[in-house]
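A.B. asks: got a structure for you, letters missing:
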């Protein structure tokens, strides 16, 4: 009997979560398609490319939205069972609240595994391909290569970018200039660089070595400018974004940064946050149990949906605030990443313990 009841509860939670996820993905896809309207017609980027780009980005949205969808789905499923008195009958049959919470956690574990698969196997390669497809359609007269850093060719120049600090700021920039016979004429290095809307580079602490016929002349400037056709959007393809990497990719890149004496805190936070957010999916589902027996037992679907969205948004914002503020205050990356999930776990168990 218990096995039948547990499967019934799990199916109800998974079914409602799938329905909520479809609605959220439809809204996210519509919003993303609207934001592409300004890019349609640029280069070879067409409406068909925009639809394809949206489809390739949906798995990333699914990974980000799964915690909220899981909570709303659990609230709807358990709320429906409570409103039809099915949960009351189960309790009257001698099933404890903790046992129902364990059944709910079973659905959460399934969703957690699904989240891990989406975040590790499906979303990153599809997102990367979508970015490449869009950028190469818009900027089809450039060439690029690279893995751990960006290598971009622009006419007679090769530019290497080792690290991206923000949307249009970079660190460890090398500029290689060649003549018409493809002979290296100069090598320049800047500690930091930024690009404006006209693709004009502002290079800081720029040191350049010019190769003459018989000697090498070195010059140093606190600041210099360099005009290219390379945009921040194009360079962003090769410079690794922490949110677009898999867990294995993050771990590998952290090792690469450490081996080269570079700051890896941002990627360490992203690595642990990815694990913590995945685990949080299983915990946040259980948070719906107190609502099923508490004050929201007789409320409608709309109220439960609003509560689920509010809790999910608060959890998401708290995680993002800690990721940003924790680095400022030099908190350990593992603490920054896991603190929201730990707080969610404590709140969940406290709420369940209060249910009678």
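C.D. replies: Yep, that arrived. Computed from a predicted structure; not experimentally measured.

A.B. asks: Going by C-alpha atoms from here, please, whenever you check contacts or count neighbours.
C.D. replies: Noted.

A.B. asks: List the buried residues of stretch 240-254.
C.D. replies: The neighbour-count check on stretch 240-254 (16 or more other Cα atoms under 10 Å) flags 240, 241, 242, 244, 245, 246, 247, 249, 250, 251, 253, 254 as buried.

A.B. asks: Would you tell me which one of the residues you listed comes nearest to residue 320?
C.D. replies: Set against residue 320, the nearest of the buried residues of stretch 240-254 by Cα to Cα is residue 242 (13.5 Å).

A.B. asks: secondary structure element for the closest residue to residue 98 other than its chain neighbours?
C.D. replies: Leaving out its chain neighbours, the residue that sits closest to residue 98 by Cα to Cα, 6 or more residues apart in numbering is residue 352, at 7.5 Å. Per DSSP states H and E, residue 352 falls inside helix 333-353.

A.B. asks: here's the one I want to compare it with:
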């Protein structure tokens, strides 16, 4: 219906300027943080600006629920001030009927978010992470597109590829002896990064060179004490934000198949998948703000109230995420809980407005 398209457009047009305003503010904060590293290694002002710009799409997605609520409150408040919502109610449209276009708008936003999380944001985050790590550290990219070389004294390591942005593969570790000759070569098919300085190598072959004699030993697994610095590790292993939804899903299965902890990645996957619930809740919350008892308040008061709810939800969600990762709480329920509670609260508020 025309009324549905009209209300959806009002919601989206109202959210756009709020999102741009918040994005400018948080983008400036991100740039300020990046500028603190200028002068370290080869990291320059232009690099800081580029990293901040590449981070904007991820920041926009994080801010979208809050922007949707504030934009919806302002846009619907404008309709209420012009008596358009009153006319719709007088024409027989219930609160739930008015809520339908809000859900449609949330669906459009959620579709855009999921597409961006699959195809755009991980690529940009990977570029930002690679640029930052390369400029700050002394690692060398050479040979293939993903080939990685670095050294520590008489120890060299080459990583041919990185699977899922997190699993080093095609690994060669060289130890030099007296006179700079190669004393041993350790080759591994892949490795799991268990923690700072701890790698678990898989399908290992060690070759020891003593003059003209070469001895070899094969192992299915071997623990290796890594000499890579945090900056070098950042250049090799990308942040979790660089994984697409498909890569997250397959990496979770890989970790579980190898009996490693998948908690952090499973939680991230369900956080992204639960975003449509949060967007629907934020879109629906705009209606009670302009149709319930709050409608008697000024536009400024409604916006302030909406901002308090939106920012409060954002802080609660971030705090819940930290607690979930710190104490390893159940990943799926904790990822769904904040959005589900907010959606339930919005439905209760709509029900009260409808019965008033």
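C.D. replies: Yep, it's here. Source: prediction; values computed, not measured.

A.B. asks: about what we covered before: the helix holding residue 352 of the first structure maps to which residues in the second structure?
C.D. replies: Aligning helix 333-353 of the first structure against the second structure (TM-score structural alignment) gives residues 331-351.

A.B. asks: can you give me how far the matching stretch is from the chain middle?
C.D. replies: On the basis of Cα atoms, centre = their mean, to the nearest Å, stretch 331-351 of the second structure is displaced by 20 Å from the centre of the chain it belongs to.

A.B. asks: Which stretch of the second structure lines up against stretch 110-126 of the first structure?
C.D. replies: The aligned range for stretch 110-126 of the first structure in the second structure is 108-124, by TM-score structural alignment.

A.B. asks: residues of the matching stretch that come out buried?
C.D. replies: Going by neighbour count (16+ other Cα under 10 Å), the buried part of stretch 108-124 of the second structure is 109, 110, 113, 114, 116, 117, 118, 120, 121, 122, 123, 124.

A.B. asks: out of the residues you listed, which are inside helices?
C.D. replies: Using DSSP state H, the members of those that fall in helices are 109, 110, 113, 114, 116, 117, 118, 121, 122, 123, 124.

A.B. asks: quick one on the thing from earlier: could you say what helices and strands the helix holding residue 352 of the first structure packs with?
C.D. replies: Under the contact criterion of 3 or more Cα pairs under 8 Å, 6 or more residues apart in numbering; DSSP states H and E, helix 333-353 of the first structure touches helix 265-286, helix 288-293, helix 301-328.

A.B. asks: what's in contact with the second one?
C.D. replies: Put plainly, it is helix 288-293 of the first structure. By Cα atoms under 8 Å, 6 or more residues apart in numbering, the residues outside helix 288-293 of the first structure that reach it are 71, 74-75, 78-79, 82, 100-101, 104, 297, 351-352, 355.

A.B. asks: Test my guess that residue 222 of the first structure contacts residue 204.
C.D. replies: Yes: here residue 222 of the first structure reaches residue 204: they are 5.7 Å apart, a contact under Cα atoms under 8 Å.

A.B. asks: which one of these two has more residues nearby?
C.D. replies: Higher neighbour count among residue 222 of the first structure and residue 204: residue 204, with 19 against 10, using other Cα atoms under 10 Å.

A.B. asks: who touches the nearest residue to that one once chain neighbours are set aside in this structure?
C.D. replies: Take residue 204 of the first structure and drop its neighbours on the chain: the residue closest to it by Cα to Cα, 6+ apart is residue 223, 4.6 Å away. Contacts for residue 223 of the first structure (Cα under 8 Å, 6+ apart) come out as 202, 203, 204, 205, 206.

A.B. asks: Let's verify the first one: helix, strand, or coil?
C.D. replies: The one in question is residue 202 of the first structure. Here residue 202 of the first structure is recorded as strand under DSSP: H, G, I helix; E, B strand; the rest coil.

A.B. asks: How much space separates it from residue 154 of the first structure?
C.D. replies: For residue 202 of the first structure, the distance to residue 154 of the first structure equals 17 Å [Cα to Cα, to the nearest Å].

A.B. asks: and what of residue 255 of the first structure?
C.D. replies: Distance from residue 255 of the first structure to residue 154 of the first structure, by Cα to Cα: 30 Å.

A.B. asks: ditto for residue 75 of the first structure
C.D. replies: 54 Å.

A.B. asks: Likewise for residue 15 of the first structure?
C.D. replies: 51 Å.

A.B. asks: now the top helix by length along the second structure, how far from the chain's geometric center?
C.D. replies: With secondary structure taken from DSSP H, the second structure has its longest helix at helix 45-81. Centre-to-centre, helix 45-81 of the second structure and its host chain are 15 Å apart (Cα atoms, centre = their mean).

A.B. asks: tilt between that helix and helix 263-273?
C.D. replies: On the basis of axes from the mean of the first three to the mean of the last three Cα atoms, to 10 degrees, helix 45-81 of the second structure is oriented at 40 degrees to helix 263-273.

A.B. asks: Specify the angle between helix 45-81 of the second structure and helix 299-327 in degrees.
C.D. replies: Calculated by the same axes, to 10 degrees, helix 45-81 of the second structure forms an angle of 130 degrees with helix 299-327.

A.B. asks: average distance between helix 45-81 of the second structure and the first structure?
C.D. replies: On superposition with the first structure, the mean distance recorded for helix 45-81 of the second structure (mean Cα distance after the TM-score superposition for the first structure) is 1.1 Å.

A.B. asks: what's the mean distance for stretch 98-110 of the second structure versus the first structure?
C.D. replies: For stretch 98-110 of the second structure, the mean deviation from the first structure after alignment is 1.3 Å (mean Cα distance after the TM-score superposition for the first structure).

A.B. asks: what separates that stretch from the chain centre, distance-wise?
C.D. replies: A distance of 23 Å separates the C-alpha centroid of stretch 98-110 of the second structure from that of its chain, computed with Cα atoms, centre = their mean.

A.B. asks: quick one: buried residues of that stretch?
C.D. replies: Within stretch 98-110 of the second structure, the residues scored as buried using 16+ other Cα under 10 Å are 98, 99, 101, 102, 103, 104, 105, 106, 107, 109, 110.
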